[in-house]
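K.L.:
Fold the following, please.
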Amino acid sequence: MSTKNKDKIIESVPQKGFFGHPKGLSTLFFTEFWERFSYYGMRAILLYYMYYEISKGGLGMDEATAASIMAIYGSLVYMSGIIGGWVADRLLGTTKTVFYGGILIMFGHIVLSLPGSITALFISMGLIIIGTGLLKPNVSTVVGELYSDKDPRRDSGFSIFYMGINLGAFLSPLIVGTVGQKYNFHLGFSLAAIGMFLGLIVFVLTKKKNLGLAGTYVPNPLTKEERKSVFAKIGIGAFMIVILGAITIPTGFLTIDRFTLLVSILGIVIPTLYFIFMYRSPKTTEVERSRLIAYIPLFIASIIFWAVQEQGSIILATYADKRTQLHFAGLEIQSSWFQSLNPLFIIFLAPVFAWIWVKMGKRQPTTTQKFAFGLLFAGLSFLVMIIPAYVNGTETLVNPLWLVLSFFLVVLGELCLSPVGLSTTTKLAPAAFSAQTMSLWFLSSASAQAINAQIVRLYSPETEIVYFGVIGAVSVILGVILFMISPIMKRYMNGIH
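P.N.:
The predicted structure is shown next:
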């Protein structure tokens, strides 16, 4: 975007009105609050809806298959962000893309709120995957457009916005989870739909007044000739997918298991091709190639970390439902409530970690060491889950505080790895591929969940000790190795701390 357009946008946005920040921040804060409320509320009960018996309001799916679908669902949600970025950059601009994404998400939740079959479940997932891909990356982009590059409020604004994300993610499992599990799954999904509807209402009613021109420009619009070519290719591609589905699904060739395996393979192949393409490009300098080599271990570490962290909504959710005492200290606990722990700990601990890094200044750990700590804490979050099974066996119910400890440890790892990951990506990315490398960073989460789709099938109470032990040990060992090679990584980074 040109400097002239940036200046026009800043001038059109009321610069005071939300805790000393641009007024548009309130629009985006509450839009994202309700979007995350709807997404995490739905996710808190979706696994249970899939594997609960039909007599209990579920779909009666096999637990291992349901867990695998949850992982693939998460993977595709992250992958779809690439589509959302392209649509905003070349077709609609960010605000329109956010709006249409919210519409699709709402309809996805509405489909789930109605009694239906497995087919309805997959239709809902398709709508939410595309809708989240359109909305999620672009609403953050609009936040950035509210501030000039030199505005000292910029980082603080993103912190406030990030708080909205976590508040929505914290409250929704408590509300949607309680209604969904205690009364009716479809009623819970209805609350998720209402949440997204409220987000859209806030966005539509306040965007003109609060956002000004932010998000209205299309940075790299398609020409008329390009539009014809692109739409023709999209149409042909969609037609081919429909034809393939019509042939392979009824014949039994394309099964759920084969589809999840295909996505798992793509989760590894796509980032691998990205790295090869960037490394071999003539646009990449020798120094940038060196930094790209240093980025690869960090990227792998990110995949391992998210593979553990994302199992909080799959394996630990199953553990909460099947293996945990849900009557504790005089309270009746819903298993979905444990999904509120991650955002709760982030809300309280993120400022603490920010203060620690500032306080340590130049003495703080290097980027590689922070990634290593992230893996160590992630591994420990699984290793502690061995203790109750080892002491009391796998047939007794476990004190819920073990789950609380596990979520707490993985959040410590997340705060070591996740915030620094974005910053490191911008520093190590080749100049010609800065935007694509940022997309690659988000693909690490997609790759992690694509791999999870195969791993989570191995969990059962009988394999519990081995499952938590092996994954936890692998994460810890890789964390130690990463810590040990940090001096070598520092040389390859060529001056990047």
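
K.L.:
Every contact and neighbour count from this point should use C-alpha atoms.
P.N.:
OK.

K.L.:
In this structure, which residue sits furthest out from the middle?
P.N.:
In terms of distance from the mean C-alpha position of the chain, residue 225 ranks first, at 35.4 Å (C-alpha atoms, centre = their mean).

K.L.:
Quick check: which element contains that residue?
P.N.:
Using DSSP states H and E, residue 225 falls within helix 224-248.

K.L.:
which residues sit against that helix?
P.N.:
residue 254 (C-alpha atoms under 8 Å, 6 or more residues apart in numbering).

K.L.:
Which positions within the helix or strand just after that helix qualify as buried?
P.N.:
Downstream of helix 224-248, the next assigned helix or strand under DSSP H and E is helix 256-280. Residues of helix 256-280 classed as buried by neighbour count (16 or more other C-alpha atoms under 10 Å): 260-261, 263-264, 266-268, 271, 275, 278-279.

K.L.:
Then stretch 398-409?
P.N.:
398-400, 402-403, 405-409.

K.L.:
If we only consider these, which is nearest to residue 305?
P.N.:
residue 409 (12.0 Å; C-alpha to C-alpha).

K.L.:
tell me which element the closest one is part of?
P.N.:
Assigned by DSSP H and E, residue 409 falls within helix 401-428.

K.L.:
Enumerate every residue touching residue 195.
P.N.:
Residues in contact with residue 195 (C-alpha under 8 Å, 6+ apart) are 34-35, 37-38.

K.L.:
Over to residue 124?
P.N.:
Neighbours of residue 124 in contact, by C-alpha under 8 Å, 6+ apart: 107-109, 111-112.

K.L.:
Make a PyMOL selection of whichever of those turn out to be buried.
P.N.:
To isolate the buried ones among those in PyMOL, judged by 16+ other C-alpha under 10 Å, type:
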select buried, resi 107+108+109+111+112
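
K.L.:
run this one through as well so I can compare:
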Amino acid sequence: MTHPPAREKSFFGHPRGLATLFGTEMWERFSYYGMRSILVLFLSAPAVRGGMGLSETTAVGVYGVYIGSVYLLALAGGWMADRLFGPRKTVLYGAIVIMCGHLSLSAPAAGAFVWLGLVLVALGSGMLKPNIAAMVGDLYPPRDDARRDSGYTIFFLGINIGAFAGIMAVPWLQEGDRWHLAFGAAAAGMAIGLGQYVLRGRHLAGIGEEPEHRLTPRERARFRLTLGIAVPGVALALTLWALSGTFTIDRFTLVLALATAAVPLAYFLFLFNGSHEITPEERTRLRAYVWLFLGAAVFWMIYDQAGGALTLFAQNNTDLDVMGFSVPPGWINNVNSLAIIILAPVFADVFLKAGDRVSAPAKFAVALLLVGLSFVVMSVAAGIASGGVRVSIMWLISVYLIQTIGELFLSPAGLSVTNKLAPRAFENQMMGVWYLAISLGDAVGGQTYRLTAVVPMPAYYLGLALAAVAAGVAMMMSARRLRVLMGDTAARPAEVRA
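P.N.:
The predicted structure follows:
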């Protein structure tokens, strides 16, 4: 597509459509992160306080599988856009489903409405997330990598403005065990995002209107048959499991975690076997992408413990009294959002000026080393807290700040490189594959918390830290080779030494 110069300068030097997508994602993240900041606390709170009464390990397991499912379903959302509705409509439908999910969570009755709400939010997020990100990439010419990276960093800023506002508002409304009022605020946020997406959709200038590869009548009939068999089959299997008396939430979350790990494996095997309209050059680039995918999964396995292990650490082991004010445990998550709001424009400018001199593999390596360092700090804090004292809030603030810098290296680069390396026939689905890395990391991270029943917390954090550092070193050593597979120019000697 060609873009007139006036449009290019209309939103921080980027196309006007970026403002529409920025606003939609900002409000969707308000609802998601606001709800996420209290989810583990709600699940583990006793029934007398209006919570679900789950144990902490079970609550973290549910949390991990839930956020893993949010990103797992992004693959299905990408498929819907590619084959059924097109990205524009898929984002619209996803926003509606998310809003309904938060409304279900806000219902005064607990139990079934809670589980229904989580399912709807996960499904709607899977429809919205990959497609809105793919539409950002489509605003730019194919070879405008530096501006695309900068645009994704601004888009990433919108994510974190929404997250900051949501984490401030929802835990504050929840104080006094007003759980369902807080969930209602998340629904209101999504409603605002949905409204502005509809009203400002004209700025997208036709992007994402139609599916890239609409299903043929034969494929559509086969899809309906598969769906008609799969949905009742899963429902029957769950019913029989429940009737057998062996069903527990812990076992169910473990099964979902294993399924989450199997999905990316199956999908990559599918892409590498058979033509699927993928050219040999595109398949070579996919080989590089697999390694970036695995590195990202390790990063998110640690990073997304913020809403589980770190939130519980804030509640149980951290002195939250700051100058006479009691800080809600969920608010500490906002260190990340606030830091990104401040630092994202700086990083956008730095990456724009650096151009191709700093490759995606090098950025991933730095991110892995930083997230590993953050859990070294967390291990020390847990060691101090094991003596029965509450540690200073500055320990968690330090952990979040280190992770934020790592995220700024990895997330925008990951979105951009996915858009760049995606085979043309699977463009929107590949954005779903990027979110599969988050899904895999989150699902595994939620289950690793079970180890805390037999492993001391300092050793738990240190073990995860060492895994991330090892992955970062391996990524740095492989950066030159990965650039060749990606089709980039040869890495500079200074980059290889970095």
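
K.L.:
what's the mean deviation for the helix holding residue 225 of the first structure versus the second structure?
P.N.:
Helix 224-248 of the first structure differs from its equivalent in the second structure by a mean of 2.2 Å after superposition (mean C-alpha distance after the TM-score superposition for the first structure).

K.L.:
got it, and stretch 118-129 of the first structure?
P.N.:
Stretch 118-129 of the first structure versus its aligned partner: 1.3 Å mean (mean C-alpha distance after the TM-score superposition for the first structure).

K.L.:
Give the aligned range of that stretch in the second structure.
P.N.:
Aligning stretch 118-129 of the first structure against the second structure (TM-score structural alignment) gives residues 111-122.

K.L.:
Make JSON lines out of the contacts of residue 124 of the first structure and add distance to residue 154 of the first structure and secondary structure.
P.N.:
As requested, those are exported to JSON lines (distance: C-alpha to C-alpha, whole Å; DSSP: H, G, I helix; E, B strand; the rest coil):
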{"residue": "107", "distance to residue 154 of the first structure": "34", "secondary structure": "helix"}
{"residue": "108", "distance to residue 154 of the first structure": "33", "secondary structure": "helix"}
{"residue": "109", "distance to residue 154 of the first structure": "33", "secondary structure": "helix"}
{"residue": "111", "distance to residue 154 of the first structure": "38", "secondary structure": "helix"}
{"residue": "112", "distance to residue 154 of the first structure": "38", "secondary structure": "helix"}
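
K.L.:
center of the second structure, which residue is that?
P.N.:
residue 438 (5.4 Å).

K.L.:
ok, so what distance separates the corresponding residue of the first structure for it from residue 75 of the first structure?
P.N.:
Under the alignment (TM-score structural alignment), residue 438 of the second structure pairs with residue 445 of the first structure. Distance check for residue 445 of the first structure against residue 75 of the first structure: by C-alpha to C-alpha, to the nearest Å, it reads 7 Å.

K.L.:
can you give me the strands in the second structure?
P.N.:
Under the criterion DSSP state E, the second structure contains strands at 321-322, 325-326.

K.L.:
Let me know which of those is tucked in deepest.
P.N.:
Highest mean neighbour count among the strands of the second structure (mean count of other C-alpha atoms under 10 Å): strand 321-322, with a mean of 11.

K.L.:
residue range for that strand in the first structure?
P.N.:
Against the first structure, strand 321-322 of the second structure falls on residues 327-328 (TM-score structural alignment).

K.L.:
what sits up against that stretch?
P.N.:
The contact list for stretch 327-328 of the first structure (C-alpha under 8 Å, 6+ apart) reads 333, 400.

K.L.:
so how far does that stretch sit from its counterpart in the second structure?
P.N.:
Mean for stretch 327-328 of the first structure is 1.0 Å (mean C-alpha distance after the TM-score superposition for the first structure).

K.L.:
What of stretch 436-444 of the first structure?
P.N.:
Stretch 436-444 of the first structure sits 3.2 Å off on average (mean C-alpha distance after the TM-score superposition for the first structure).

K.L.:
how about the helices in the stretch 101-250 of the second structure?
P.N.:
112-138, 145-174, 179-199, 217-243, 249-272 (DSSP state H, counting those that start in this stretch).

K.L.:
Now the helix holding residue 409 of the first structure on the second structure. Mean distance?
P.N.:
Looks like 2.3 Å for helix 401-428 of the first structure (mean C-alpha distance after the TM-score superposition for the first structure).

K.L.:
how distant is that helix from the center of its chain?
P.N.:
Computed by C-alpha atoms, centre = their mean, to the nearest Å, the chain-centroid distance of helix 401-428 of the first structure equals 13 Å.

K.L.:
Output the contacting helices and strands for it.
P.N.:
Applying 3 or more C-alpha pairs under 8 Å, 6 or more residues apart in numbering; DSSP states H and E, one finds that helix 401-428 of the first structure contacts helix 286-309, helix 341-360, helix 367-383, helix 434-455.

K.L.:
chain center to the longest one, what's the gap?
P.N.:
Okay, so that is helix 286-309 of the first structure. 18 Å.

K.L.:
Not counting that helix itself, show me its contacts.
P.N.:
Contacts to helix 286-309 of the first structure, defined as C-alpha under 8 Å, 6+ apart, come from residues 275, 279, 368, 371-372, 374-375, 378-379, 382, 410, 417, 425, 428-430, 441, 444-445, 447-449, 451-452, 471, 475, 478-479, 482, 489-490, 492-494.

K.L.:
ok, of the residues you listed, which come out buried?
P.N.:
So, by 16+ other C-alpha under 10 Å, the buried ones in these are 275, 279, 368, 371-372, 374-375, 378-379, 382, 410, 417, 425, 428-430, 441, 444-445, 447-449, 451-452, 471, 475, 478-479, 482, 489-490, 492-493.
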